[in-house]
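sequence and computational prediction follow.
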Amino acid sequence: MPLLARLADKFCDRYADRIDTWVRETVSAIPSSEAERHMRTLHDVWASTAQLHRSYFDPEASFFWAGDGVHSDVRLACVGEYVFVRRDRTGLYTAGGTHSWDAFYRAGVKGLTTDEPPKPPKTQEFTITGELGDAEHPERWEITLH
């Protein structure tokens, strides 16, 4: 009996997290309302045709220019963009581990789309100089575009 107990412990140590993950995925896939059931159906149809390594956007996605403010390495960034790299029986996953159902549910009835939001024009860098005493008077500041 001690041998069986040790084997059972080893089995649990090795596979418990996988079984726990599978059970959680299965339980979370059960719709709690008719609206969620409809969304799950839409997600399943979308996920069956979705392509890996392609950008998908939610309806509120937007591009913006981002940089550290010190150097001129400003780059275009996007909020609401998803690139799925892996597929399983429940949907798709991004490289960061975001599941397609989470992104699809947040996107609402419109779902995820391949339509890119408009890209803003590249902004110019600028510096602001002024005296500390002029903090309440922005009209006295000097703004220089680079």
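Good, I have the coordinates.

make it CA atoms for all contacts and neighbour counts henceforth
Fine.

how close does Phe84 get to Gly133?
52 Å (CA to CA, to the nearest Å).

of these two, who's got more company?
Taking other CA atoms under 10 Å, Phe84 and Gly133 do not tie; Phe84 has more neighbours (23 against 7).

residues contacting that one?
Counting by CA atoms under 8 Å, 6 or more residues apart in numbering, Phe84 touches Gln51, Leu52, His53, Arg54, Ser55, Leu92, Tyr93, Thr94, Ala95, Ser100.

ok so the third one is a helix residue?
No. With DSSP: H, G, I helix; E, B strand; the rest coil as the criterion, His53 is coil rather than part of a helix.

contacting residues for it?
In this structure, His53 makes contact with Val83, Phe84, Val85, judged by CA under 8 Å, 6+ apart.

kindly report the same for the first one.
Contacts for Gln51 (CA under 8 Å, 6+ apart) come out as Phe84.

before we move on, what about the second one?
Neighbour list for Leu52: Val83, Phe84, Val85, Arg86, Arg87 [criterion: CA under 8 Å, 6+ apart].

dropping in the other structure now:
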Amino acid sequence: MVDALTKWVHSLTAAAPKSAGMKELMRLHDQWLAGAELGRRYWGPDAYYQWQEGTGTEPVLGCHQTAIFNDRGRDRLYTPSGADSLALFHQWGALTTTQPPVPGRPTMPYITADLADWDHPERWTIKEITR
């Protein structure tokens, strides 16, 4: 949960004078905030999934620009790590419930060769396998 001091500081910054662009961003955020739900996943408009190396032999699917909010303040939502929806809205350009396409499992080249052929890659057999 986000502490009371953080929420108080955010309420002070919300009251500060703003440029026309920031006022429009806040209007769009407030419009989004009216229907936003805690515990629901939101994505930035440029969000994408990407396979990454896992700690074991299995790859891990990660997503860039995704957030789940678990706490609500007067004028924004907060993630478990303390990131707030207005800052993410500003950084990503918006927040949406539209999930980006999830890629299929990656394939990896699998090479078989005799160690005597180390300097002769033309003799290697290369196959694609799916983990």
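Cool, the structure landed. Everything numeric here is computed off the predicted structure, so don't read it as measured data.

who does the helix ranked longest in the second structure touch, helix- and strand-wise?
If you go by DSSP state H, the second structure has its longest helix at helix 20-35. The helices and strands touching helix 20-35 of the second structure, judged by 3 or more CA pairs under 8 Å, 6 or more residues apart in numbering; DSSP states H and E, are helix 85-92.

in CSV, list the contacts of Leu52 of the first structure along with secondary structure.
Putting those into CSV (three-state DSSP) gives the following:
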residue, secondary structure
Val83, strand
Phe84, strand
Val85, strand
Arg86, strand
Arg87, strand
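
make a ChimeraX selection of the buried ones in those.
Entered in ChimeraX, the line below selects the buried ones among those, by 16 or more other CA atoms under 10 Å:
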select :83,84,87
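
pull up the aligned stretch in the first structure for the longest helix of the second structure.
Using TM-score structural alignment, the residues of the first structure aligned to helix 20-35 of the second structure are 34-49.

mean distance between that stretch and the second structure after superposition?
Following the fit onto the second structure, the mean deviation recorded for stretch 34-49 of the first structure is 1.1 Å by mean CA distance after the TM-score superposition for the first structure.

and the contacts of that stretch?
Contacts for stretch 34-49 of the first structure (CA under 8 Å, 6+ apart): Pro31, Gly91, Leu92, Ser100, Trp101, Phe104, Tyr105, Val109, Gly111.

confirm the first one sits in a strand?
No. Membership of Pro31 of the first structure in a strand is not supported by three-state DSSP, which gives coil.

burial measure for the residue nearest to it when sequence neighbours are not counted, as a count.
Setting aside the residues directly before and after it, Pro31 of the first structure is nearest to Arg37 in space (CA to CA, 6 or more residues apart in numbering), at 5.1 Å. By other CA under 10 Å, 14 other residues sit near Arg37 of the first structure.

what distance do you get for Arg37 of the first structure to Tyr105 of the first structure?
Separation of Arg37 of the first structure from Tyr105 of the first structure (CA to CA) stands at 11 Å.
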